[in-house]
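S.K.: Next one to model:
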Amino acid sequence: MRIIAGRYRGLRLASVGKGDPAAHLRPTADRVRESLFNILTHGSHGDPVTGARVLDLFAGTGALGLEALSRGAVQVSFVENGARGAALIRENVAKCRAEAGTALIRCDATRLEACAGAPFDLVFLDPPYGKGLGERALVSALAGGWIAPGALIVWEEAAAVSPPAGLAKLDARRYGETVITILRRN
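M.R.: Take a look at the predicted model:
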């Protein structure tokens, strides 16, 4: 696993190998991450990454958030409840020397408290597949003021998803067993 582009391009990140099912860690493949960022930065969405405040829910290894930071995001907050995932995020942030532009929030993404700062412009959501956690996390993030009006949400899941109220589906693409759905907050 590596950073695909930007200022950390080529940097190898700490890996969990093929994943850690017990910790629900399933890293997004480099190929899928590259395709996703190509859609975001070269699609009809403008450039939602440069200058963005990014929220990475169910962050796992932190690869999605760090890719965004490498490509010009100004701040990334990782939400991860698992000890193994939190340790990987800390290790990967240290490899990037990105401590100043990142924050690790150890909590359940489906039970977020009110956001203490400004809401986020770009949200990555990569919950354990097939458990209904993605929708619960989005509802919690919306209720807590974490997601800015007009923000883009990138939801990774095993099947097509139905967005909660207040979110519009812009695009959905399948990559093997993964479906990437892009939403916008109304």
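S.K.: rest of the way, CA atoms for contacts and neighbours
M.R.: Fine.
S.K.: Now do the strands in this protein.
M.R.: Here the chain has its strands, by DSSP state E, at 53-57, 75-79, 102-105, 120-125, 147-157, 167-175, 178-185.
S.K.: one more to line up against the first:
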Amino acid sequence: MRIIAGRHRGRTLAAPPGDATRPTADRVRQALFDMLWHAPWGGRTTIQDQLVLDAFAGTGALGLEALSRGADHCTFLETGRAALAALRANIAACGEEPRTAVLAADATRPPHARVPCGLVFLDPPYRKGLVLRAIAALEKAGWIAPGAIIVAETAEDEALDLAGYERLAARAHGAAMLHVLRAAGGNGC
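M.R.: Prediction:
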């Protein structure tokens, strides 16, 4: 697993042993960031200069990819001890400590945000209903900015219907489905 593009392009990322963490595959991340950058509803400002939240962060691959491509700051939420160790090692390997915050916190019971984020990644374990629970909790805690882009990864056959969010895209990539939503209250990020 590696960073696909930007200032950290080619940087190898560590993953914890075992199958408790399921990192987003390089090809899926490539497809996701291409979509964010080139879709009619997307563009460079979808990533560049954004405050990013990587919830269920695991190795931090999504948030670090966003930083590599020009995001201003990324907050990572993760609870697994092995994943937190890999995440911190990956942040250090990229030299991104000044532009990151790592919170050992559950995305379904997050602490209150200091500033809302314009780009939110959710990559929880599949088939546990965690995306909907996390979005509700993150919204209540102030993590989701008006008009924020939310990217949620689920199992391909897992439905994701969310009132109050505009569905911008849904793309299958093998066993994974990427859902891209826009929060109410803005015309984009």
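S.K.: Would you mind reporting the TM-score between them?
M.R.: The TM-score (TM-score structural alignment, normalised by the length of structure 1) is 0.94; 181 aligned residues with a CA RMSD of 1.1 Å.
S.K.: Could you say which of the strands of structure 1 is packed most deeply?
M.R.: Counting by mean count of other CA atoms under 10 Å, strand 53-57 has the highest mean neighbour count of the strands of structure 1, with a mean of 28.
S.K.: For that one, grab the matching residue range in structure 2.
M.R.: Aligned by TM-score structural alignment, strand 53-57 of structure 1 falls on residues 51-55 of structure 2.
S.K.: and that stretch, how far from structure 1 on average?
M.R.: Compared with structure 1 after fitting, stretch 51-55 of structure 2 deviates on average by 0.3 Å (mean CA distance after the TM-score superposition for structure 1).
S.K.: Now do that stretch: distance to the chain's middle.
M.R.: Counting by CA atoms, centre = their mean, to the nearest Å, stretch 51-55 of structure 2 is centred 6 Å from the centre of its parent chain.
S.K.: Let me have the strands of structure 1 in a markdown table, extended by distance to residue 45 of structure 1.
M.R.: Below are those laid out as a markdown table (distance: least, CA to CA, whole Å):
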| stretch | distance to residue 45 of structure 1 |
| --- | --- |
| strand 53-57 | 16 |
| strand 75-79 | 20 |
| strand 102-105 | 24 |
| strand 120-125 | 11 |
| strand 147-157 | 9 |
| strand 167-175 | 9 |
| strand 178-185 | 10 |
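S.K.: so which of those strands comes closest to residue 44 of structure 1?
M.R.: Set against residue 44 of structure 1 and scored by CA to CA, the strands of structure 1 come closest in strand 167-175, at 9.7 Å.
S.K.: Now do that closest one and strand 147-157, the angle between them.
M.R.: Orientation of strand 167-175 of structure 1 against strand 147-157 (axes from the mean of the first three to the mean of the last three CA atoms, to 10 degrees) gives an angle of 30 degrees.
S.K.: average distance between strand 167-175 of structure 1 and structure 2?
M.R.: After superposition onto structure 2, strand 167-175 of structure 1 sits on average 0.7 Å from its aligned residues (mean CA distance after the TM-score superposition for structure 1).
S.K.: Which stretch of structure 2 lines up against that strand?
M.R.: Under TM-score structural alignment, the match for strand 167-175 of structure 1 is residues 165-173.
S.K.: Contacts for the matching stretch, please.
M.R.: If you take CA atoms under 8 Å, 6 or more residues apart in numbering as the criterion, stretch 165-173 of structure 2 is touched by 28, 41, 156, 177, 178, 179, 180, 181, 182, 183, 184.
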